[in-house]
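how would this look folded up:
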Amino acid sequence: MRVEIWSDIACPWCYIGKARFAKGLAAFAHRDRVEVVFRSFELDPNSAGGSAAPVVEMLAEKYGRTLEEARGMEEHVAATARRAEGLEYRTEGRDHGNTFDIHRLLHLAAARGLQEELLDRAFRANFAEERSVFDPEVLAAVAVEAGLDEAEVRAVLADRTAYAAQVRADEQEAAELGATAVPFFVLDRRYGISGGQPAEVFTRALEQAWEGREAAEPAPAADACGADGACAVPQA
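Modelled structure (predicted):
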């Protein structure tokens, strides 16, 4: 069985949702026969490549909030990541920017059998460490840490056309499937789940897909990040 996950490393609910899906998959009896593929979805495709801005300032501008209110929004998401999933999440010093180069490298990593390794390293660098993956030098270092060849990584970063078609194809497919927010999970191309659902929801969905049953309704939308870059924020 194949599970495809559309996500973006700039999306906090993708970071949280990946951890929840992993727990749901671990509880699935046939987990060893599930292939997981990560697909590209840019939260902010219109932002300039190579540029980045502090997350708190971006949130304040996007939502029309004060900087203090934006910090509070980040703290709510961070609390969910830390308490519910045991994930490290820093709220100060993080950047937000264009993720096109990251997605191109994720396709290179997929071709080398290292896609999940790079995704995990990129998530960790973006949310847990004092490193901006929107800096090409930092991104290259993260990719090498994931096991990719440095010369090959730098060649891809230098050539904006490398793996660009694969990224655009993923994004087009997401649009055709009706995905307007991420994370978005598709099980065997017949069951879609939107948002960072609880782990047990993923387990049930995997069981339904495995048994070949047609679910009456897809799981309701949960915490997710939209194509405009906006992310749902849990209430206190």
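
from here on, just use CA atoms for contacts and neighbour counts.
Will do.

next secondary structure after the lengthiest helix in the chain?
Longest helix in the chain by number of residues, with DSSP state H as the criterion: helix 67-85. Moving toward the C-terminus from helix 67-85, the first helix or strand encountered (DSSP states H and E) is strand 95-97.

distance from the chain centre to that next one, please.
14 Å (CA atoms, centre = their mean, to the nearest Å).

just the residues contacting it, thanks.
Contact with strand 95-97 is made by 10, 44, 47-55, 58, 126, 132, 134, as judged by CA atoms under 8 Å, 6 or more residues apart in numbering.

what's downstream of it, the next helix or strand?
Following strand 95-97 in sequence order, the next helix or strand is helix 100-111 (DSSP H and E).

secondary structure of residue 193: a helix, I assume?
No. Counting by DSSP: H, G, I helix; E, B strand; the rest coil, residue 193 is not part of a helix but strand.

tally of neighbours for residue 83?
Close neighbours of residue 83, defined as other CA atoms under 10 Å, add up to 10.

this protein: helices as residue ranges?
Going by DSSP H, the chain shows helices at 12-26, 55-63, 67-85, 100-111, 115-127, 136-145, 150-158, 164-176, 199-211.

including distance to residue 232, could those go into CSV?
Formatted as CSV, the helices of the chain follow (distance: least, CA to CA, whole Å):
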stretch, distance to residue 232
helix 12-26, 8
helix 55-63, 11
helix 67-85, 9
helix 100-111, 22
helix 115-127, 17
helix 136-145, 27
helix 150-158, 31
helix 164-176, 19
helix 199-211, 19
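
to residue 36, which of the ones you listed lies closest?
helix 115-127 (8.9 Å; CA to CA).

give me the contact list for the closest one.
The contact list for helix 115-127, computed with CA under 8 Å, 6+ apart, reads 9-10, 12, 15, 38, 88-90, 94-95, 106-110, 131-133, 139, 142-143, 145-147.

and with 7 Å instead?
Outside helix 115-127, the residues within contact range by CA atoms under 7 Å, 6 or more residues apart in numbering are 9, 15, 89-90, 94, 106, 109, 131-133, 142-143, 146.

for comparison, sequence B:
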Amino acid sequence: MRVEIWSDIACPWCYIGKARFEKGLAAFAHRDEVEVVHRSFELDPGRARKDTGDVVDMIVAKYGRTREEALAMEENVASNAHSEGLGYRTEGRDHGNTFDIHRLSHLAKARGRQDELLNLAYRANFAEERSVYDHETLVDLAVEAGLDEAEARGVLADSDAYADDVRADEREAAELGANGVPFFVLDRRYGVSGGQPAELFTQALEQAWQGRTITPIGGSAQDAAACDTDGSCEVPQAGAHS
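Model (predicted):
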């Protein structure tokens, strides 16, 4: 069985959702027979590649929030991350265009090191003081993930390298109706939207394995924590899954 995950390194719910999915997968009896494939999705594709800035300042400017409100939003996300055993810095993080990260991810996929690279990139972006929008940092992460340094540098230096692969993933996401991430597609039968609880992912895997036709799991995308194409990352309301 194949599970495809559309995500963006800039998305905190992708970071949290990946951890929750992996916990759900670990509880699935047929976990060793599941192939996981990561797909590209840019939350802010129109942003210039060199345009980076502080994430709290971005929230203030983009959504008209006060700095205190923006920090409170970040604290809510941090609480969810910490509940999954993940590190999360609410201040001092960069935000920018993720196209180069996605291109490097496709190199890692071709070399069988994609999951390793994504784990390192998520941790660098959300838990450590390392900017994933800097090429030198990306090269360091690639080497840590087991990739060849010269090859990683070559991909980052060539703006066309793996660009078609990123665009193909994004077109496919649009065709599937995905307008936010994380978005999980199980055996091309149905999708699971947002950073759902681990138990729900286990249920989804079990039902997909049985091959039953079911309704969308976990309700609509609005019911679960996710980031959408305008760059907003919502925290679910009281009574919803977090």
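
what's the TM-score here?
Once the chains are laid over each other, their TM-score by TM-score structural alignment, normalised by the length of the first structure reads 0.97; 235 aligned residues with a CA RMSD of 1.0 Å.

just the buried residues of the longest helix of the first structure, please?
Counting neighbours by 16 or more other CA atoms under 10 Å, one finds that the buried residues in helix 67-85 of the first structure are 70-75, 77-81.

same thing with stretch 151-164 of the second structure?
Within stretch 151-164 of the second structure, the residues scored as buried using 16+ other CA under 10 Å are 152-153, 155-156, 161-163.

need the max-distance pair from these.
Maximum distance among those (CA to CA): 15.0 Å, for 153 and 163.

ok, the nearest residue to residue 146 of the second structure once chain neighbours are set aside to residue 8 of the second structure distance?
Distances taken as CA to CA, 6 or more residues apart in numbering place residue 113 nearest to residue 146 of the second structure, at 6.8 Å, with adjacent residues excluded. Taking CA to CA, to the nearest Å as the measure, residue 113 of the second structure falls 17 Å from residue 8 of the second structure.

so these two - more neighbours on which side?
Just comparing residue 113 of the second structure and residue 8: by other CA under 10 Å the higher neighbour count belongs to residue 8, 27 against 17.

and the more buried one, what's its match in the first structure?
Aligning on TM-score structural alignment places residue 8 of the second structure opposite residue 8 in the first structure.

same check, this time on residue 24 of the second structure
Under the alignment (TM-score structural alignment), residue 24 of the second structure maps onto residue 24.

give the burial count for its match, as a bare number.
Residue 24 of the first structure: 21 neighbours (other CA under 10 Å).

repeat that for residue 192 of the second structure.
Using other CA under 10 Å: residue 192 of the second structure sits among 23 other residues.

what's the answer for residue 33 of the second structure, then?
10.

before we move on, what about the one 3 residues further on?
Taking other CA under 10 Å as the neighbour definition, residue 36 of the second structure ends up with a count of 16.

same check, this time on the one 10 residues further on
Counted by other CA under 10 Å, the residues lying close to residue 46 of the second structure total 8.

which non-adjacent residue is nearest the aligned partner of it in the first structure?
For residue 46 of the second structure, the aligned position in the first structure is occupied by residue 46, per TM-score structural alignment. Leaving aside its sequence neighbours, residue 46 of the first structure sits nearest to residue 98 (CA to CA, 6+ apart; 7.6 Å).

how about residue 142 of the second structure?
Leaving out its chain neighbours, the residue that sits closest to residue 142 of the second structure by CA to CA, 6+ apart is residue 117, at 6.2 Å.

distance of the residue nearest to residue 49 of the second structure when sequence neighbours are not counted relative to residue 203 of the second structure?
Of all residues not flanking residue 49 of the second structure in the chain, residue 97 sits nearest, at 5.1 Å (CA to CA, 6+ apart). Distance from residue 97 of the second structure to residue 203 of the second structure, counting by CA to CA: 34 Å.

so for the two, which residue has more residues nearby?
Neighbours of residue 97 of the second structure and residue 203, each counted by other CA under 10 Å, are more numerous for residue 97; the result is 22 against 16.

please tell me how far that one sits from residue 21 of the second structure.
For residue 97 of the second structure, the distance to residue 21 of the second structure equals 25 Å [CA to CA].

just checking, residue 6 of the first structure touches residue 37?
No. Residue 6 of the first structure is beyond contact range of residue 37, at 8.7 Å (criterion: CA atoms under 7 Å).

what about those two, which has more around it?
More crowded of residue 6 of the first structure and residue 37, by other CA under 10 Å: residue 6, with 23 against 15.
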